[in-house]
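>>> with the sequence up front, the predicted model follows.
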Amino acid sequence: MDCIGVRELRLWAHVGVLDHERRDGQWFSVDFSVQLDLKASAVADDLSGSLDYSVAIQALQDLSQHVRCLTIEHFSEQMLDRLDNLYGSMPTWLRLTKCAAPVPGFNGRVFVERSRHGGRSAL
């Protein structure tokens, strides 16, 4: 199965267990892919057999401006819901990364990786 994906979409959102994370916001990074058959679109050079990834980018940017929640798990669920609403029931994979987790002495990143409808694609 083919896929269309987006890597490293940076979003500012008010998500986190700590009060200041929800109040002040912080950076997140999102990678996602949607699996579909792109053969007809590729052969005919016709977008009607594909999907418009810019619509997904805009939808996730909009969501990040309005979301207020405790967990990245919940934030990722809302993202998957948005992608389902846009493209229907297609195999979808998403990784949501918190760019700076507030853990003393930790400089890494924390992420959740989710999929729906059996979707999994390496980006």
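The structure has been received and is ready for your questions.
>>> CA atoms for contacts and neighbours, from now on please.
Will do.
>>> what packs against the helix or strand containing residue 64?
Assessed by DSSP states H and E, residue 64 sits inside helix 53-66. On a contact count with 3 or more Cα pairs under 8 Å, 6 or more residues apart in numbering; DSSP states H and E, helix 53-66 meets strand 2-15, helix 72-87.
>>> buried residues, it. List them.
56-57, 60-61, 63-64 (16 or more other Cα atoms under 10 Å).
>>> moving C-terminal of that helix, what's the next helix or strand?
Taking DSSP H and E, what comes next after helix 53-66 is strand 68-69.
>>> just checking, residue 5 touches residue 30?
No: using Cα atoms under 8 Å, residue 5 is not in contact with residue 30; the gap is 10.5 Å.
>>> which of the two has more neighbours?
residue 30 (22 against 17; other Cα atoms under 10 Å).
>>> got the contact list for the more buried one?
By Cα atoms under 8 Å, 6 or more residues apart in numbering, the contact list for residue 30 reads 6-11, 94-97.
>>> top of those residues by number of neighbours, please.
Result: residue 94 is most packed of these (other Cα under 10 Å), 26 neighbours.
>>> quick one: that residue is in a helix?
No: using DSSP: H, G, I helix; E, B strand; the rest coil, the assignment for residue 94 is strand, not a helix.
>>> presented hereafter is structure B, for comparison with structure A:
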Amino acid sequence: MDRIKITGLRVFAYHGVLDREQEEGQPFVLDLILGVDLEKPCHTDQVEDTINYAEVCDVVRDAMTGCKYRLIERAAQEVASRLLRKYENLEEVTVILKKPRAPIPADFEMVAVEITRRREGIHHA
């Protein structure tokens, strides 16, 4: 399977267990790996035959800012679900959602979750 990668997408959002996280917000960083057959766009050289990266970023921003979630696991699931619903040619998506300012008393770079979802696991509403 071919892959498109988008790394380091920064989104300011309001997710967290603590009230102040949902009131004040904080930055999140996402890495996305999109599993898609790229054979056709490799031959046609047409953007219509692939997944538009700018649109993907818009979908991710909307998913991250449209609702407030207590867990980054839930936010990552929403990102994956929206991408799979929007792009019929997307076979698999991995979302790595990083929370650099998690309010825990430890010296760390960031906490993160990584989820992978496949087309057969998505239910259309």
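Now that the structure is in, tell me what you want to look at. Source: prediction; values computed, not measured.
>>> ok, residue 85 of structure 1 to residue 16 of structure 1 distance?
25 Å (Cα to Cα, to the nearest Å).
>>> likewise residue 66 of structure 1?
From residue 66 of structure 1 across to residue 16 of structure 1, the span is 14 Å (Cα to Cα).
>>> same question for residue 22 of structure 1.
From residue 22 of structure 1 to residue 16 of structure 1 the distance is 6 Å (Cα to Cα).
>>> give the residues shared as contacts by those two.
69-70.
>>> what's the nearest residue to residue 16 of structure 2 if we skip its chain neighbours?
Excluding its sequence neighbours, the residue lying closest to residue 16 of structure 2 (Cα to Cα, 6 or more residues apart in numbering) is residue 70, at 4.3 Å.
>>> also residue 89 of structure 1?
residue 117 (6.9 Å).
>>> what residues are up against that neighbour?
89-92.
>>> distance of the most far-flung residue of structure 1 relative to its centre from residue 37 of structure 1?
When distances are taken from the C-alpha mean of structure 1, residue 44 lies farthest, 28.9 Å away, according to Cα atoms, centre = their mean. For residue 44 of structure 1, the distance to residue 37 of structure 1 equals 13 Å [Cα to Cα].
>>> need the contact list for the residue nearest to residue 71 of structure 1 when sequence neighbours are not counted.
If the residues on either side of it in the chain are set aside, residue 71 of structure 1 comes closest to residue 16, at 5.6 Å by Cα to Cα, 6+ apart. Contacts for residue 16 of structure 1 (Cα under 8 Å, 6+ apart) come out as 22, 69-72.
>>> separate out the buried members of these.
22, 69-70, 72.
>>> how about these, which pair is most distant?
Distance extremes for these: the farthest pair is 22 and 72 at 11.6 Å, using Cα to Cα.
>>> mutual contacts of these two, please.
With Cα under 8 Å, 6+ apart, residue 22 of structure 1 and residue 72 have common neighbours 15-16.
>>> the buried ones among the contacts of residue 16 of structure 1 into CSV, with extra columns for distance to residue 80 of structure 1?
Listed next are these as CSV, based on distance: Cα to Cα, whole Å:
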residue, distance to residue 80 of structure 1
22, 21
69, 15
70, 17
72, 12
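>>> so what's the residue count around residue 100 of structure 1?
14.
>>> that one looks like it's in a strand, true?
No: under three-state DSSP, residue 100 of structure 1 falls outside any strand and is assigned coil.
>>> surely it is in contact with residue 109?
Yes: assessed by Cα under 8 Å, residue 100 of structure 1 is found in contact with residue 109 at 6.1 Å.
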